[in-house]
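Novice: here are the coordinates; sequence isn't available:
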């Protein structure tokens, strides 16, 4: 889920940035400091906006920089267990698929794709079942978060996803389920008409 946070900080404006507009320089410093960083309680910071610097800066003897107290809005993304997302399959591997949820990617292990057994197909570089149900790169998927392990960087962060719950998965799978009962009803009607 995305969150909007109100934050305050003290920022050191180095001498080389004094030629820039104050808010532009401080915004640049805050973005370099916070954006794409992960905090256990806040999630990943995706944007810094609405920076307001204090009127007066503080100069410390022997330091060429000026320190400003600033207020700003930070936007973060923090996934929670059992939260449902519409994502897109980014990569298919032998043991499952990676899908994007917000600014992060999560793993859908091959055992968590569906109730049927899925196999990796080297020719198509996709995952499929014996009945023809498949998953390929670029598919839009409805996934549920099953595990979250936030670390300091996006590459160290691990998110487990599942599509085994009813209603989750690829959109075309839902239309296949709706079509199957319709076929049974048509077949039953034909048999009744014969009698």
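Specialist: Received the coordinates, thanks. Predicted model, so just to flag it, every value in this text is computed and none were measured. Residues are numbered from 1 along each chain as shown.
Novice: alpha carbons only for contacts and neighbour counts from here, please
Specialist: Will do.
Novice: which strands and helices sit next to whichever strand or helix holds residue 100?
Specialist: Using DSSP states H and E, residue 100 maps to strand 96-101. Other helices and strands packing on strand 96-101, by 3 or more CA pairs under 8 Å, 6 or more residues apart in numbering; DSSP states H and E, are strand 84-93, strand 104-109.
Novice: residue 26 is nearest to which of the ones you listed?
Specialist: Relative to residue 26, the nearest member of the helices and strands packed on strand 96-101 by CA to CA is strand 104-109, separated by 26.6 Å.
Novice: and residue 132, which of the three is it?
Specialist: coil (DSSP: H, G, I helix; E, B strand; the rest coil).
Novice: and it, how far is that from residue 49?
Specialist: Note on residue 132: its distance to residue 49, by CA to CA, to the nearest Å, is 47 Å.
Novice: neighbour count: these two, which is higher?
Specialist: Taking other CA atoms under 10 Å, residue 132 and residue 49 do not tie; residue 49 has more neighbours (13 against 9).
Novice: before we go on, here's another structure to hold up against the first:
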């Protein structure tokens, strides 16, 4: 989910920042370049911090900027297929529900909410399963598994598909009920 990375890069400080100290100018430029961006290798970069090892500035021919080599840390958010996540239901729709996963939402398609037949009651703003009568609504906490991650060019283009069909997923109450049901069935078999 959340990862820390150390990055080394070169920063170009324009003349308008010459009156600032090198650390402040470099930090501002790094934040504007990296924060709230998508890197396909590490995920969404949330924050830049701990800027250090700023080299003495050097000038390139025909370039008015001062360049510094610098090391810094970033906090990034990324998901892997098969990763188990916990999130809050942020929105319901006819085709499924959205789960808030840090800075982005993942979609649980209607067919992936539960193995039971489920319908959406738009008036009540709730999904209801046919046989078990389990419900799920906006604000509920759920456990899900990442089934696909599609990262394109921007944060807005990220698509996360989730599933809650397997045992051990869904609302915490569902998981607890299933565990108790399993214990009772084992006792009956003995």
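Specialist: Perfect, I can see it now. Here the structure is a predicted model, which means the values were calculated and not measured.
Novice: check what contacts the strand holding residue 100 of structure 1 and list those residues.
Specialist: Residues from elsewhere that reach strand 96-101 of structure 1, judged by CA atoms under 8 Å, 6 or more residues apart in numbering: 85-92, 105-111, 113, 127.
Novice: okay, now the equivalent of residue 75 of structure 2 over in structure 1: neighbour count?
Specialist: The equivalent of residue 75 of structure 2 in structure 1 is residue 75 (alignment by TM-score structural alignment). Residues lying near residue 75 of structure 1 (other CA under 10 Å) number 19.
Novice: so residue 75 of structure 1 sits against residue 7, correct?
Specialist: No: the pair residue 75 of structure 1 and residue 7 does not pass the contact test of CA atoms under 8 Å, sitting 10.3 Å apart.
Novice: circling back to that earlier point, which strand or helix spans the match of residue 75 of structure 2?
Specialist: Residue 75 of structure 1 belongs to strand 66-77 when assigned by DSSP H and E.
Novice: mean distance between that strand and structure 2 after superposition?
Specialist: Here strand 66-77 of structure 1, set against structure 2 after superposition, deviates by a mean of 1.3 Å using mean CA distance after the TM-score superposition for structure 1.
Novice: report all helices and strands that that strand contacts.
Specialist: When contacts are defined as 3+ CA pairs under 8 Å, 6+ apart, strand 66-77 of structure 1 packs onto strand 2-13, strand 43-53, strand 58-59.
Novice: may I see the buried residues of it?
Specialist: Applying a neighbour-count criterion of 16 or more other CA atoms under 10 Å, one finds 66-77 buried in strand 66-77 of structure 1.
Novice: could I get these as JSON lines with distance to residue 44 of structure 1?
Specialist: Formatted as JSON lines, the buried residues of strand 66-77 of structure 1 follow (distance: CA to CA, whole Å):
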{"residue": "66", "distance to residue 44 of structure 1": "28"}
{"residue": "67", "distance to residue 44 of structure 1": "26"}
{"residue": "68", "distance to residue 44 of structure 1": "25"}
{"residue": "69", "distance to residue 44 of structure 1": "23"}
{"residue": "70", "distance to residue 44 of structure 1": "21"}
{"residue": "71", "distance to residue 44 of structure 1": "19"}
{"residue": "72", "distance to residue 44 of structure 1": "16"}
{"residue": "73", "distance to residue 44 of structure 1": "14"}
{"residue": "74", "distance to residue 44 of structure 1": "10"}
{"residue": "75", "distance to residue 44 of structure 1": "8"}
{"residue": "76", "distance to residue 44 of structure 1": "5"}
{"residue": "77", "distance to residue 44 of structure 1": "5"}
